[in-house]
Every structure is written in structure tokens, then in C-alpha cells.
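for reference, the sequence and a predicted model appear below.
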Amino acid sequence: MTVRLTRQGAVRGRVSPDGVVSFLGIPYAAPPFGPLRFSAPALPEPWTGVRDALCYGPTPPRAPYPPPFDALVPEDVRPGEDCLNLNVWTPAPEPGAGLPVMVWVHGGAFQNGSGSTSGYDGGAFARDGVVCVTFDYRLGTDGFLHLPGVPGNRGLLDQVAALRWVRDNIAAFGGDPGQVTVFGQSAGAMSIGQLLLLDEARGLFRRAILQSGACHHFLRPATAAGIAAHLAAELRIEPTPEAFAAVPLAELLLAQGELRTELRSRPDPALWGEALLNLMPFEPVRPELSLPGPDDPGVDLLVGSTREEYRFFLVPTERMDAVTEERLHVMAAAYGVDPEQALPLYRATHPAATPGETLAALATDWFYRVPAIRLAEAVPGSYLYEFGWRSPRYGGRLGACHALDVPFVFDRLHDPCYAALLGPEPPQALADAMHGAWVSFAKTGDPGWPAYDTDTRSTMMFGPEPGPVADPRPEQRALWEGVR
């Protein structure tokens, strides 16, 4: 056991056999319930004595993933109100050792996920000389529902509060508060895309890694207010914070899950607005798309996606085989491209692709690849990557899907929570390369390949033989100019 002193009080952590020390379940904000419901995060109450930080803390309330995603992305649920907590892994040097810090923002479509799942264990980062932090933030209605009279984007404000805790306390764990890299995947990366633009987050991190998400996923205020009104109508309440707070939590979570299902089964543009394409009823709210400029936000960026992201959403649900040619044309037009121009470009790469496979490629670019490119273009000196190793699951059809890169980044290929995605023998050499690049970026700002620019468009391809490639699939990239 070892003890470190935070601004709220002393915490006791556990030393593992390899010398890494973990401190789990440390509160970074007060429990967001009672009078603090739907408010900005407040400082936690200090404590006397030494607080045990030996096990994960409670997780924020959330509806479970629907099948089959509940099996693909298993979640831990720990009840309790003190759910705004974080976890630290450190090589355990003395306080003030000045090690680089990496802070993970988990994904989950702004409705699911937790920083305390075993797949996000930060021990491998600590083993390699980096202090790693993971945390939970409010989700769904409590974190992102757009309501009058209370702060918006409360989940983002929680993330800022966690980063402020890191700034104020991480030196006690051997970290350097001036060398913080924030990294996240999916909704976590989309959150970071908004943190890059948020005044409250300025100066809290020096570098950022965005995996499968950037700045393009958000709801405009009118859309978000409409979704809040619709959810309130389903619950037979007024769309006010007081009314939502009065709904029993179990009933509220059930309604959140039903809202997600309704978004897919009732595709009414008048009801859902841009959420109909994003497929997420809860997202950060902002007036319009913004990208950081060349001198803003003043952080180093590493951004990318997986090669076949959208297969994650189509293959396990068997929706990919149900896509017709007519549906493919409708979706291409909805994404803002001319089907007669776009579909031949995508089929030139895979002439035998089914309509569902072509839709998967098109949606991958709309959701993930092109937003990553736009962010890299906006901030000179950014680094771009693509993850291309293909999972053998679902007869190999799952491919290089969404979330498949995460176990490689954390160097946790054999964690049981990833088994349904990875299959029996994922390549350790690729984990060594990808995890090593993330560590290098956190330490030096250089992941080990040339920075992206609009002349060479150098992109690191993490596949069977990792290496940089100049402008992969240029015709498909150029299709989205002026569209996304």
C-alpha cells in the first residue's frame, strides 16, 4: 500500500507485483444528485484521515446497451451516488517526478460506457513511464439533455472538472500537470473535439488524441430542445429540470433506452433533425460546426479512425445484409453526396461489394474518417492514422470495425471484455506498435511518423505491417470536399 495527498485528503493505493500503483474511485466532483442534479459539477467534500482507493467507485446511471452490443461492449455497473470519480495508475515515483500524463475519455454514444471497465486499465501506460487517468462523467439525460435554466453540456463540464483535478493533484502521483495528453474514442473523441473549442478547457491539456471522433458530431440547440420535449412528452411531464428530476431513476433510464430505439425505428426528420444521421439522441450542444484554427487550441493533435468503422453497427445486427440498392442511394443522398457519383467511386475499390458493404464504407467516411481529416487539415502539424487490422469475428465480416483499436492502444489484448471483438489470437506486435506510438506522442508530441499536410497527406496505417502511406483512397476523400 502507498499513500498520496490530494487537495481533498489523503488516498491509499495498491501496489501491483510489477511495481505499478493504482488509486481507484477517487471523487473529483460531488455526487450530482439532490440539489446538485442537473447543475455544473461541484467540488467534492474533503475528508479526514486516509481514504482507501482500492476499488472502482460507483458508475453514473445509464440504460444498458441493447443486444447485441451488450455482448460486444460489456459494461460494469456499480450503484451509488458518488459516481463522478477517477482512477490513477502510476509507476510510483516520488511526488513531483514530472512524468507525462494521459487522461482517457471513454466512449459510449453519450449514453453508455465507464472509465472503470477492465479494458481501460492504465497499467500498461504506467509500466511505460506515463501516469494514466480514467474517469466517469454524466451520461444521457443527466449529462447531455438540453434543458432550460440549467447549464448545458453537463457531461462536458464533468470532463473539465476531471481535468482540473488532474491539474491540481497529479503532481502528487508523479505526473506533470503541464504535460497532459487527453485521449478518447468514439463519444470520448467527439467530446475532446468539443473540449478543443471550450474556453473552460483551455490550458488543461497540452496534447490530444482523438480516436474515431472529431468535431462534427453535435446537436444544434433547436434540435436538442425538440428531443428534450419529445422525451418529456413520452414521460408525460413538462420539459423542465424539476420535472425530469422527479421521475424515478429506473423509469427515466428505461425511457432513455426506448428513445434510442425510437430514433432508429421512426426516422422522422421533423422530430430528430441532425440526430437522425448521427443516430445519437444525446450529444454535446453547440450552435454550429466549428473547427480549431491554426493557432487555436494550441495543442498537439493525433487523430484517426478504423478502416471499416461502420461494420460494427451493421454486421452484428444483421442489418448489412438487409440493405437494398434503393436504401443505399437514399443514404448516400442523406449524407450529402450524389449517389451517381459517389457509389461508383466506392465500388471501384471493391467491385463485388454488396449494397450493405458499400453503405458501411460510405458511412465510415461520413461518420469518422472525413471528420478526422478535416481536423488534421485545420491544425497544421497534426498526425493522422488509420487502423486496418481485421477481426476474424462474424466470419471475418466484422473487419477493422469501430472500437477494435482500443485494446491495442491499451495493450490489453487478452482482457475478457474484448474477446467478442478480437477473436483468439490478436497480434501483439501491432499492440506494441500502436501503444508505443501513443506513449511516444504523450512524451514528445511525435508518434513516430510524418505529420499530416495537404501536399503529402501522410497517414499512418496500423495493419499487419504498420507504416505511413501518402493519401490513402484519394478519390473517396476528394468526394467529400465542400460536403463534410
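Good, I have the coordinates.

can we go C-alpha only for contacts and neighbour counts from here?
OK.

show me the contact partners of the host helix or strand of residue 341.
Counting by DSSP states H and E, the element that carries residue 341 is helix 339-349. Applying CA atoms under 8 Å, 6 or more residues apart in numbering, the set of residues contacting helix 339-349 from outside is 329, 332, 333, 353, 358, 361, 362, 475, 476, 479.

Throw together a ChimeraX command that grabs the buried residues out of these.
Buried residues within the contacts of helix 339-349, as defined by 16 or more other CA atoms under 10 Å, are selected in ChimeraX through the command that follows:
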select :329,332,358,361,362,476
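
next step: the contacts of helix 339-349 restricted to strands.
In strands, judged by DSSP state E, none of those are found.

could you count how many residues lie near residue 409?
22 (other CA atoms under 10 Å).

for it, which non-adjacent residue is closest in space?
Ranked by CA to CA, 6 or more residues apart in numbering and with sequence neighbours excluded, the top spatial neighbour of residue 409 is residue 435, at 4.5 Å.

quick one: that neighbour is in a strand?
No - with DSSP: H, G, I helix; E, B strand; the rest coil as the criterion, residue 435 is assigned helix and is not in a strand.

OK, contacts around it?
Under the criterion of CA under 8 Å, 6+ apart, the contact partners of residue 435 comprise 408, 409, 410, 411.

comparison target, given below:
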Amino acid sequence: MKILNLLLLIILVSSIDSCFSLSSKNVKRRLFNNEEDVVSIKDGLIRGTIIDSHRVFYGIPFARPPVGELRFEDPIFPKGWKNVKDCTRQKEQCIQDCKLSNGACSQIGTSEDCLYLDVFVPRKLENKKSASIPVMVFIPGGSFIQGTGSCALYEASKFANSSVIVVNLNYRLGALGFMGTDLLSGNFGFLDQVIALQWVRSNIEAFGGDKNQVTIFGESAGASSVVAHLISERSKNLFQRAIVSSGPFTLGFKTKSQARGISNRFSSKIGCNIEDIECLRSKTTKEILKAQSDVEFSFSGKLMDIVTVWTPVVDCDILPAQPLTMIRDGILVNNVPLIIGETKDEGNLFVYLNFNKKISPNKYKNIVSSMFGSNSHLVLNKYPAAPDNEDCRPILSTLYGDYVFRCSNRYLINKLIQHSSKSLPVIYHYLFKHALSSGHPIPYCSGIACHSSELSMIFNTYESALGLDLDDEEIHFSEDISRYWINFVSNGNPNNGLTSSKMIDWSPISKSLNNSLIMLPDFQSKDIISSDEKCDLFDKISYKGYTKKSSKLCPS
């Protein structure tokens, strides 16, 4: 009797298992029955979520967890899995103390195990038998110490609803991503991005995507990352177009000696010898964040240093030179069509964030002197101090925005056009000038086009992420910006594809035509590149020396 009961129990369990098992064999059978929530990628099967007209797959691993012995190591592709992996919930953001504005930080928390990406996919495919959907890979910003692709601001449903696949990725930040010593490259965070792009090339066809129509898009530190991919052999042939928004190119990347100096400060703060990797690996993430904060505090008030304490490292291997130096000479490893742009008031966020009290005229002059040395008098002629007893933060904001963002963008564009005989890429330039009618989550950004103001408009997440109630004109404006992006991602030309009555022709920059797209609810086309005395001055005195004739590439 006991044996009979045992046999009945075994049969019952087997029956249940056959009904509910998520084995690869069963699910692959279901895939042929058009089960859209399950996709088979190189490493195994994943289950996502179906939302209206698109599908979302959250938290797909593109590398092994960089923990334990893999901390301070180049990323490694993940191990495969046998059963279906649940990809219906977002993963934690990489280790950081996120202080970004509303919607740009994860609500889930942080983890050192963070090398995951999210994929937003249209449900309706024109041809289900072929991989034909263009792909946009978004690289988030945050000064290389904070930020995540897994947040409300970058929720990409609107793009997916317009037949574009969007991949939002994460990468290691701060010391964990950019610790550079004689033994450590300092480029772990950048290589995380590279392996994520490799993952896209290997797996995106499983979602109906076209691996030969990949656009990388980054803002701020993400834009600096995009330009790093333009000049790195490690990223060769991994994308076909690029969008560069508000890149602080004047700040550049750390040299090996600079990276070692910062890493030495960090090691001292955390209580390890700089070359004692085992000691560094033994520290908790809480201790790491505390040491990072102490290092960053030592740069307080130094505008040219505090914004990017940690960056990728020019190591003459992964990154062969400063991006502005390579572009000065017309050298791009990845020669692709580009959208490049900035907001009107880039500098306000950084100046007011770092100086919460008024800046006197004397202090302003000292700051300019520390930024420009012997050329400070030339700069003060163009950006004179405010009258006595008035706040100089507004003029410093304009100066910083021009020098770090706007004029270095202009320099980059002009040099690429100058070298266009070498078949360098088609370039579209924009200036975002619109101040949101509902205000801005950051008080000192209200009424102006602050750094990153365009992101909620591009992703159409102004309401869901920021809680903004835009008027009808602004809603259509946001949709039109997204249409330009979708068209560019789809065919390399922002004008071909989705359109509306408000959209105008966005001409590429050329040797004979310098019209930029002015992003306002009533779009304008205007030449803001050709004549600019302030930018001419910065071109002449160089951008931190990166564009001087004496600046060199790495030895061949």
C-alpha cells in the first residue's frame, strides 16, 4: 500500500511538473505558438511583459556580476541558464549615491551586481520572419558617478510604440568603474558599455531587431561615452549611427597619471595601498561610496574638476587619445552619421549646484583665473564680472556652458566638416531652447533650458517621470522631437519618416551650409555655427590644451 501511494505521488508530481515546467524544451515549443512574452537569446530563455502595443524585458544580464574576484576586472559575458529567466522587473542601479533630479534615479535601490539592460520592443512586426526593426541603445549620464538606464525618465514605451527597439543599459560607476592604476586600466565602466553593445549585436535579432541598424544615444557623461565609442577600436562595427546630447567635451578624460593620482587619494581614504587589489576588493560598497565622497569633496569649488572626478582613462589602448585631439585631426574609428546638440543654458545646473551662495565679482575673477590662467583677461573681456554687490553666478553659468559644452560642440562639428574630404560623417546639429511651462524639478532651472531639460521631451516621460502638466503645444512639440529621433534611428536622416505639420527640414551641417535646428515649439532653422566671437576665442586658447598643435596622440 505504501509503495502504491508513493507511485501515485510520483505520478502526480510529474503531472504537475509537465503542466507548469519552464524548461527550455517546453518554452521553445510555446514560442512556435506565438507566445510573445518569452524570447530565446544566446544564453537562454527570458520572459518579459506585454504592455499594450509593445513588450518589455527588464534586467537581462549582459555580463557576469562584477563582484568578488571580478571587481576591478574587465566584464565577462554571462553564463547561460537552463530555465526561463524572469525579466519582468527592473534590477538595481549600479552602486552610487544618486542625487539626480526626479525620475532619473532607480526606485529599487543599488547593487554591485548591476550589469543588466532593459529592452523595449514593438509588438507588431511588419515581417516576423526577418529582423528589421531599427535599434537605439541609450547610455545614461550622471558625471560617471551616478545614473541608470533603469529609471522612469528613460522609460521607452513611446519609442517602442513607434516601431523602434530601445535598449537601456547600466555600467559601473565611480571607483568601481574607473579606478586607474599601474595594474588597473580604469576603463571597466566603458568596457561594460562595449560588452553591452556586443550583446546587442549577438542577441537583438531574437527580438526582431536589426543588428546592422544600431544607433547609440547618450546625454552628458553618456554623450562623452558615445564619443569615446566613436574613437575606440573596441567599439568598431558595433553601431551605425550616434546621437550626442550635451557632451562636456572640454572636461575630457583622465590621463593615466591623473587617474592614478585620484585612485591614490581614494585608496588612502579607504585604507588600502593603491596596488593592493585584495584589500580594495575586501571593502564594502558603503566604504567605497564614503571614500569616493571624500575624494570628490577635495575638489569642491573647482568647476573644471568636480564635475568629472571619475572618467574613462586615455590609456593608449582602449582609448587612444582625448576625443577632441583625435577629432582635431579628423580621426574617427567609427565613421557614422551623427546628431550633436546642446541646451541653451547648460552651465546653470553645475554652477548653482556647486555654489549655493552668491559669487562676488572678486571671487568670480579668481574662478576665471583658475580656469584660464594667463588667458583669463581675454575671457573676462567677453564675460565681464557683474557690477559690485551683484551675483556673478549668471555670467559664470553662461561662461561655463559655452566653454564646456556649446563651443566645444561647435569645435567638434567644424573640425569634422573641415576633414569631410576624408569621408567623415553627416552631422545634424540642434540647440534646445525651450523652457518647460510647468517649471522644472530643480528650482534654479525653472524658466530656462537647463542641462538635460530635453530628455523628458525626447522620451515623452515629462508626466510619468517628472509629474509635469504640459500644454497641448508642448505635448505636440515633445512628440515631434521624438519623431526626429525615430527617423534618424530608422534611416540615418531625421527628416525621412514620421512627420507633422510643425516639423521643418533639418539640414545637415556642411562646408556651404551651417543651419542648425532650433528646438522650440515653432521649430527654426538658423546658422549659429559660422560666426561666434566667444567660441572663436576658446578655439584659439584651446580646450584644456586638447586642441593645441602640441597635443599628441599616443605613440604608434
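Looks like it came in fine. From a predicted model like this one, the values you see are computed outputs, not experimental measurements.

superposed, what's their TM-score?
A TM-score of 0.89 describes the superposed chains when it is computed by TM-score structural alignment, normalised by the length of structure 1; 467 aligned residues with a CA RMSD of 2.7 Å.

picking that back up, out of the contacts of residue 435 of structure 1, which is most surrounded?
Per-residue neighbour counts (other CA under 10 Å) across these peak at residue 411, which has 25 neighbours.

look at that one and tell me its secondary structure.
Under three-state DSSP, the three-state class of residue 411 of structure 1 is coil.

cool, residue 238 of structure 1 as well?
Using three-state DSSP, the structure places residue 238 of structure 1 in coil.

check contacts around whatever residue of structure 1 lines up with residue 164 of structure 2.
Mapped onto structure 1 by TM-score structural alignment, residue 164 of structure 2 lines up with residue 130. For residue 130 of structure 1, the contacting residues are 90, 91, 99, 100, 101, 102, 175, 439, 442, 443, taking CA under 8 Å, 6+ apart as the criterion.

same thing with residue 315 of structure 2?
Residue 315 of structure 2 makes contacts with 185, 255, 256, 321, as judged by CA under 8 Å, 6+ apart.

count the residues that sit near residue 56 of structure 1.
The burial count assigned to residue 56 of structure 1 is 18, neighbours taken as other CA under 10 Å.

pretty sure it sits against residue 115.
No - if you go by CA atoms under 8 Å, residue 56 of structure 1 and residue 115 don't touch, sitting 9.4 Å apart.

list of residues touching stretch 357-370 of structure 1?
By CA under 8 Å, 6+ apart, the list of residues contacting stretch 357-370 of structure 1 from outside reads 212-214, 278, 304-311, 314, 320, 323, 328, 331-332, 335, 343, 346-347, 477, 480, 484.

measure stretch 347-367 of structure 1 end to end?
Start to finish, the residues bounding stretch 347-367 of structure 1 are 19 Å apart (CA to CA, to the nearest Å).

give me the buried positions along it.
Within stretch 347-367 of structure 1, the residues that count as buried by 16+ other CA under 10 Å are 347, 354-367.

which residue ranges of the stretch 101-250 of structure 2 form strands?
According to DSSP state E, counting those that start in this stretch, the stretch 101-250 of structure 2 carries its strands in the segments 116-122, 133-139, 165-169, 209-219, 241-245.

typo on my end, it should be the stretch 351-484 of structure 1
Defined through DSSP E, counting those that start in this stretch, the strands belonging to the stretch 351-484 of structure 1, from first to last, are 383-387, 458-462, 467-470.

out of those strands, which one sits most buried?
For these, ranked by mean neighbour count under the definition mean count of other CA atoms under 10 Å, the leader is strand 383-387 at a mean of 27.

quick one: it to structure 2 mean distance?
On superposition with structure 2, the average gap between strand 383-387 of structure 1 and its aligned counterparts reaches 1.1 Å (mean CA distance after the TM-score superposition for structure 1).

and that strand, what does it pack against?
In this structure, strand 383-387 of structure 1 packs against strand 300-306, helix 370-378, strand 458-462, with contacts taken as 3 or more CA pairs under 8 Å, 6 or more residues apart in numbering; DSSP states H and E.

sorry, back to before: in the helix holding residue 341 of structure 1, what counts as buried?
Neighbour counts using 16+ other CA under 10 Å place 339, 342, 343, 345, 346, 347 of helix 339-349 of structure 1 among the buried residues.

export those residues to JSON lines and append columns for distance to residue 295 of structure 1.
Below are the buried residues of helix 339-349 of structure 1 laid out as JSON lines (distance: CA to CA, whole Å):
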{"residue": "339", "distance to residue 295 of structure 1": "37"}
{"residue": "342", "distance to residue 295 of structure 1": "34"}
{"residue": "343", "distance to residue 295 of structure 1": "37"}
{"residue": "345", "distance to residue 295 of structure 1": "35"}
{"residue": "346", "distance to residue 295 of structure 1": "35"}
{"residue": "347", "distance to residue 295 of structure 1": "39"}
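
would you map the helices across the stretch 101-250 of structure 1?
123-127, 140-144, 154-169, 187-195, 221-235, 241-246, 249-265 (DSSP state H, counting those that start in this stretch).

out of those, which comes closest to residue 431 of structure 1?
Of all the helices of the stretch 101-250 of structure 1, it is helix 123-127 that lies closest to residue 431 of structure 1, at 11.0 Å by CA to CA.

looking at the contacts of residue 315 of structure 2, state which has the most neighbours.
residue 321 (25 neighbours).

what's the spacing between that one and residue 252 of structure 2?
With distances defined as CA to CA, the gap from residue 321 of structure 2 to residue 252 of structure 2 amounts to 10 Å.

and if you look at residue 485 of structure 2?
Between residue 485 of structure 2 and residue 252 of structure 2 the computed distance is 26 Å (CA to CA).

ok, now residue 467 of structure 2?
Taking CA to CA as the measure, residue 467 of structure 2 and residue 252 of structure 2 are separated by 34 Å.

comparing those two, which residue is more hemmed in?
Set residue 467 of structure 2 next to residue 252 and count neighbours by other CA under 10 Å: residue 252 wins out with 24 against 13.

how about the nearest residue to the more buried one, chain neighbours excluded?
Nearest in space to residue 252 of structure 2, with sequence neighbours left out and distances taken as CA to CA, 6+ apart, is residue 322 at 6.4 Å.

ok, residue 464 of structure 1 next?
The spatial neighbour of residue 464 of structure 1 that comes closest, neighbours along the chain excluded (CA to CA, 6+ apart), is residue 389 at 6.4 Å.

what residue of structure 2 takes the place of the one you found?
Mapped onto structure 2 by TM-score structural alignment, residue 389 of structure 1 lines up with residue 434.

tell me which of the buried residues of stretch 347-367 of structure 1 fall in helices.
With helices defined by DSSP state H, the entries of the buried residues of stretch 347-367 of structure 1 inside them are 347, 355, 356, 357, 358, 359, 360, 361, 362, 363, 364.
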